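S.K.: Sequence and predicted structure below; questions after.
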Amino acid sequence: MSSFAARCGIHDERREARAQQLSRLIGESGIELVRFVWCDLHGVTRGKTLAAPAALRALREGVGMVSTLMLKDTSDRTAYKVFEPGGAAQLPGFEFASNLILLPDLSTFRQLPWSPATAWLQCQPWFQDGTPVEYDTRRVLQAALRQLGDAGFAMKCGLEIEFHIYKIVDTHAQLDPAQADWPGQPPNVAMIHPGYNLLTESWFDMAEAALRIVKDTAQALGLPLMSLEIELGPSQVEAVFDATDALTAADNMVLFRNGVKQALRRAGYHATFMCRPPFPNIMSSGWHLHQSLVDAKTGVNAFMRESPSHGAGREDAAHSLTTVGEQYLAGLLQHARAAAVFCTPTANGYGRYRPNALAPQSVLWGRDNRGAMLRVIGECADAATRIENRVGEPAANPYLYMASQIHSGLDGIRRQLKAPPATQAPYAATNDKLPTSLAEALDALRGDDVMADAFGERFIRYFTHIKQAEATRLDDAKDKDDFQRREYFSRI
């Protein structure tokens, strides 16, 4: 009888050879446990850990997963009433918390540097009849990349991620059974550096023990880490990664974020990718996504211009971007408000959009302007010419963040949109503003027909339904600070 992977149409001779190779590796390396992991809607890794003998079978047969894991909001509450008649009518296959099957991408196999004799495989969900689950966010990005490929392009992305690391003082409140709640308390923490001394070497030295764990973890996982830096805020740091293809970059973000949290936790630290941790006098963290298109056949940067367009001034996109680059830029601007909820998916993240804070507030672009939402980097004949989107928060699901950029940019290319002049005043009161709340961002997405068509109306309904549950609970919360402390700081 054929394996489940074969019935799904993905198990060919090449995959079988890889499965046999991994079987030998698991046996020869003394691996005892294998984590079969899936990235959920909120960018959190979930899954099951199998003993080595069971893991060998799961390479071909997969691992069962309760389908409600795909229906959770950020509190881990199921946002659909799956046990009520019609409660999951819009989601066939999810009724009554039925099972899905996780099948691993065998190319993602890694041994975890912080967990002895433990390996890791990234998976994607399938229905039991062998059809793919379209709501899986990795599939959403894969579908967007196929559309991009049909247009003759591929995408490269570089990651620039700000986050906070704290030293755990005690976990009494978090682990005291008498204080258990849903969601629970975070640990009590202290800072690893006092902040407000950007890039200072002495603060790096103070934080080096934690940052070495970050470095060692990233490199042991094979991630293209370039630098670790002290950011402006207290206990805030930044990691910068070299550019890769978009799917690899998204996978790397998932692996980095969750791996770093686990490795630091074992050493007595609490890392959070929450945008604005629940303390006074902190600085918001952003995730700046550097992106460019390349010719799918030649790999040549499709944004790079050899010389400025005739008559173009430095305020014009055509001064350093090709026609395709300008059209892509214009598409990002056209759909910026609708895409905001994919770039900043938590209610907490909208506190970052404020003037004169090295964070965007308005829908505009600038030439090497860190106050603008979109920063065009590179002069003529620069092979690294790219667009940096500064709107994202580090908690964003990377697959949805990148897919939103592709769909926005492709619309600009298809409609041959022209970008406005570069801003000289990114915080002017008259500028078209980004959404200021999760609820406003959801409304902007619902009102954008192009994005609904690109992502698919069923996915948009699914996504907005779950995110609306989060927004509604925040609105109803008596203590909104405590809501964010438990829901975001404790978990993200």
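M.R.: Perfect, thanks for sending it.
S.K.: going forward, measure contacts and count neighbours with C-alpha atoms only.
M.R.: OK.
S.K.: Enumerate every residue touching the residue nearest the centre of the chain.
M.R.: Closest residue to the average C-alpha location of the chain: P398 at 2.3 Å, with CA atoms, centre = their mean. Counting by CA atoms under 8 Å, 6 or more residues apart in numbering, P398 makes contact with 43, 250-251, 253-254.
S.K.: Can you tell me which of those is closest to S227?
M.R.: Of all the contacts of P398, M253 has the smallest distance to S227: 15.0 Å, by CA to CA.
S.K.: So that closest one: helix, strand or coil?
M.R.: Following DSSP: H, G, I helix; E, B strand; the rest coil, we place M253 in the helix state.
S.K.: H288 belongs to a helix?
M.R.: No: counting by three-state DSSP, H288 falls outside a helix, being strand.
S.K.: in what helix or strand does the residue lying closest to it once chain neighbours are set aside lie?
M.R.: Nearest residue to H288, sequence neighbours excluded (CA to CA, 6 or more residues apart in numbering): R390, at 4.6 Å. Under the criterion of DSSP states H and E, R390 resides in strand 386-392.
S.K.: next one: K48
M.R.: Assigned by DSSP H and E, K48 belongs to strand 45-51.
S.K.: all strands of the stretch 251-400 of the chain, in order?
M.R.: Taking DSSP state E, counting those that start in this stretch as the criterion, the stretch 251-400 of the chain carries its strands at 269-272, 287-295, 365-367, 374-377, 386-392.
S.K.: In addition, the following structure is provided for comparison:
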Amino acid sequence: MTKTVSIGKKGFIDMHGLWTDEQKEAAERIKATIKEQDIRLIRVAWTDQHGISRAKAMTVDGFLGVLESGLEFNTGPLFFDSGSDIVFNPFMEGGGFDLEEMNGCPNYRLVPDPLTFKILPWAPNTAWILTDAYLKSGKPLPFDSRGILRKAINDFRNAGYDFIAGIEVEWTLTKVEDERLRPELLGAPGFPAETPLVMPAARGYQYHLEAHLDEMNEIIHIIADNLQKLGLPLSTIEDEWGPSQLEFTFSPMSGLEAADAMLLFRTAVKQICKRHGYIASFMCRPQLPGFFSSGWHLHQSIRSLETGENLLNPTNDGDVISEIGKHYIGGLLKHARAASVFTTPTINGYKRLKPNSLAPDRAGWGDDNRGTMIRVIGSPGEGNTRFENRIGEPAANPYLYLASQVMAGLQGIQTQCDPGIPSREAYNEDREPLPRNLMEAVEALKQDDLYSSKMGDLFINYISRMKENEYTRYERFIQDHNIENSNDIVTEWEQREYFEIF
């Protein structure tokens, strides 16, 4: 292996002090691994604003240079909503972003995080690494969702807490009957292609039926083997209620690690399934007859950085969670409407949030109550108290979902926010209703001081415009097709927009 050497010059990473000693040591191990494992291509990946992995495949020689100076990357993907419609004009002053550094659609710099390096077991001689995004000045790109979560986690740790997340996510597995790759079906920017014709991989309406697991056993084994080779802490695989609906759960992980794992999990499962004639979709509710909505229940707990103690364990008899836990939950409930842009970022996801549906329709909490938004879980005396937020959809950007929780929870602790008493009748109580659609959520986000102060006005304006554009295209479709019951059905627009990309 050879690489270009620039004598007497520092690389971008060293120049701006962007790596810790741990990352520097990991980078040296990567160089050895590449040679030992005969790696020939490395996918340098970045998470976009939608939580989707974008990447360039690099030769080894090219990648070794990236380990010094990062990778120059086109700002283009930042302009597009989920249907690749252009939202921002890069040739306006400030590049459409009100940011001088974005004038004229320039490049920015992707800096690899050596701690995320993986060998992809399904792609021969191929590795993968995640990056963080920086402006040419060495400052973080304000639109980088991984950077937003890192800052939130650092603030949480500076307060003395470690954020622990457990991933429990539902998704649908379908068999491809027709790829529909004919030119006339490929759509255009802002009007995604027709989706492949698919069939269910198994029947539904039988929770946890072993026979359905056995029906899908071959592809499930392939997925599980690959996830374990990646080092992801896969715990359980379950047949869910709807046809071809599966639920995967993972052991608890700390902070940024959990979000990285969710991104890699979705990316891996989609690629593995496609190679074997299936489509894995993390769209909340596909436009397929009889299919059910899928959720992403985010389990959360807090540990003391000093002692490692679970700070959610109750200390008073009769309590289901500690005072710190109540205040954290209070923060989540207070900001639930605004956080919906991050927990439920698609138009389709709001069609899941219905009364008596095992999905929440209002911001409440309860003791092991699956109808509430926040469900507290734990067994007395076992020290395992945690809770799950049941509002999320599987298509959520994992970095923004987790960041929204950490930011709201920390503020709840710091202000001793009162969540009220636990709910008994989840769908019949006087609690603040959750947004009924994406535009309601965007309006709530605009009015929320917490997220603008923590994520920055620049980012909140950016993501709001992104979602407004998405919703405008959807409304145009509804009007053009005279659809009157759009809140109760899944439209062709949603299927094209979300089914394959998520």
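M.R.: On my side now, so go ahead. It should be emphasised that the depicted structure is a prediction, and the values quoted were computed from it without experimental measurement.
S.K.: which bit of structure 1 covers the lengthiest strand in structure 2?
M.R.: Counting by DSSP state E, the longest strand found in structure 2 is strand 161-178. Counting by TM-score structural alignment, strand 161-178 of structure 2 lines up with residues 153-170 of structure 1.
S.K.: And that stretch, what's buried?
M.R.: Judged by neighbour count (16 or more other CA atoms under 10 Å), stretch 153-170 of structure 1 contains these buried residues: 153-168.
S.K.: Surely L56 of structure 1 touches S23?
M.R.: Yes: contact status for L56 of structure 1 versus S23: in contact at 6.0 Å, counting by CA atoms under 8 Å.
S.K.: And these two? Which one has more around it.
M.R.: Counting neighbours by other CA atoms under 10 Å for L56 of structure 1 and for S23 shows that L56 has the greater number, 20 against 17.
S.K.: give me the element the more buried one is part of.
M.R.: Secondary structure assignment for L56 of structure 1, by DSSP H and E: helix 52-61.
S.K.: which other helices and strands contact that helix?
M.R.: Counting contacts by 3 or more CA pairs under 8 Å, 6 or more residues apart in numbering; DSSP states H and E, helix 52-61 of structure 1 packs against helix 4-7, helix 13-28, strand 33-39, strand 99-104.
S.K.: What distance separates the opening and closing residues of stretch 96-104 of structure 2?
M.R.: One end of stretch 96-104 of structure 2 to the other measures 9 Å (CA to CA, to the nearest Å).
S.K.: Return the set of buried residues in that stretch.
M.R.: Quick answer for stretch 96-104 of structure 2 (16+ other CA under 10 Å): 96-97, 101-104.
S.K.: and which of the residues you listed is nearest E440 of structure 2?
M.R.: In terms of CA to CA, no member of these lies closer to E440 of structure 2 than F97, at 23.0 Å.
S.K.: Assess the claim that that closest one and F88 are in contact.
M.R.: Yes: counting by CA under 8 Å, F97 of structure 2 touches F88, with 7.2 Å between them.
S.K.: Name the residues of stretch 290-298 of structure 1 that are buried.
M.R.: Buried residues in stretch 290-298 of structure 1, counted by 16+ other CA under 10 Å: 290-296.
S.K.: roughly how far apart are V450 of structure 1 and T323 of structure 1?
M.R.: With the distance defined as CA to CA, V450 of structure 1 ends up 21 Å from T323 of structure 1.
S.K.: ok, these two, which is more surrounded?
M.R.: The residue with more neighbours, out of V450 of structure 1 and T323, is T323; 20 against 15, by other CA under 10 Å.
S.K.: Tabulate the strands of the stretch 251-400 of structure 1 in JSON lines, adding columns for distance to V140 of structure 1.
M.R.: JSON lines is the format used below for the strands of the stretch 251-400 of structure 1 (distance: least, CA to CA, whole Å):
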{"stretch": "strand 269-272", "distance to V140 of structure 1": "26"}
{"stretch": "strand 287-295", "distance to V140 of structure 1": "18"}
{"stretch": "strand 365-367", "distance to V140 of structure 1": "27"}
{"stretch": "strand 374-377", "distance to V140 of structure 1": "23"}
{"stretch": "strand 386-392", "distance to V140 of structure 1": "18"}
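S.K.: average offset between the longest strand of structure 2 and structure 1?
M.R.: Compared with structure 1 after fitting, strand 161-178 of structure 2 has a mean deviation of 0.5 Å; criterion: mean CA distance after the TM-score superposition for structure 1.
S.K.: just checking, what packs against that strand?
M.R.: When contacts are defined as 3+ CA pairs under 8 Å, 6+ apart, strand 161-178 of structure 2 sits against helix 145-158, strand 197-200, strand 245-250, strand 253-254, helix 256-275, strand 278-281, strand 296-304.
S.K.: okay, those in a markdown table with distance to I42 of structure 2 next?
M.R.: Listed next are these as a markdown table, based on distance: least, CA to CA, whole Å:
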| stretch | distance to I42 of structure 2 |
| --- | --- |
| helix 145-158 | 20 |
| strand 197-200 | 32 |
| strand 245-250 | 26 |
| strand 253-254 | 26 |
| helix 256-275 | 15 |
| strand 278-281 | 24 |
| strand 296-304 | 30 |
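S.K.: looking at these, which is buried most?
M.R.: Ranked by mean neighbour count, these are led by strand 278-281 with a mean of 24 (mean count of other CA atoms under 10 Å).
S.K.: where's the equivalent of A259 of structure 2 over in structure 1 relative to L264 of structure 1, distance?
M.R.: By TM-score structural alignment, A259 of structure 2 lines up with A250 in structure 1. Here A250 of structure 1 is placed at a distance of 21 Å from L264 of structure 1 (CA to CA).
S.K.: what do you get for Y350 of structure 1?
M.R.: 27 Å.
S.K.: and what of V66 of structure 1?
M.R.: For V66 of structure 1, the distance to L264 of structure 1 equals 29 Å [CA to CA].
S.K.: since we're on the alignment partner in structure 1 of F282 of structure 2, how many residues are nearby?
M.R.: Under the alignment by TM-score structural alignment, F282 of structure 2 pairs with F273 in structure 1. F273 of structure 1 has 25 neighbours, counted by other CA under 10 Å.
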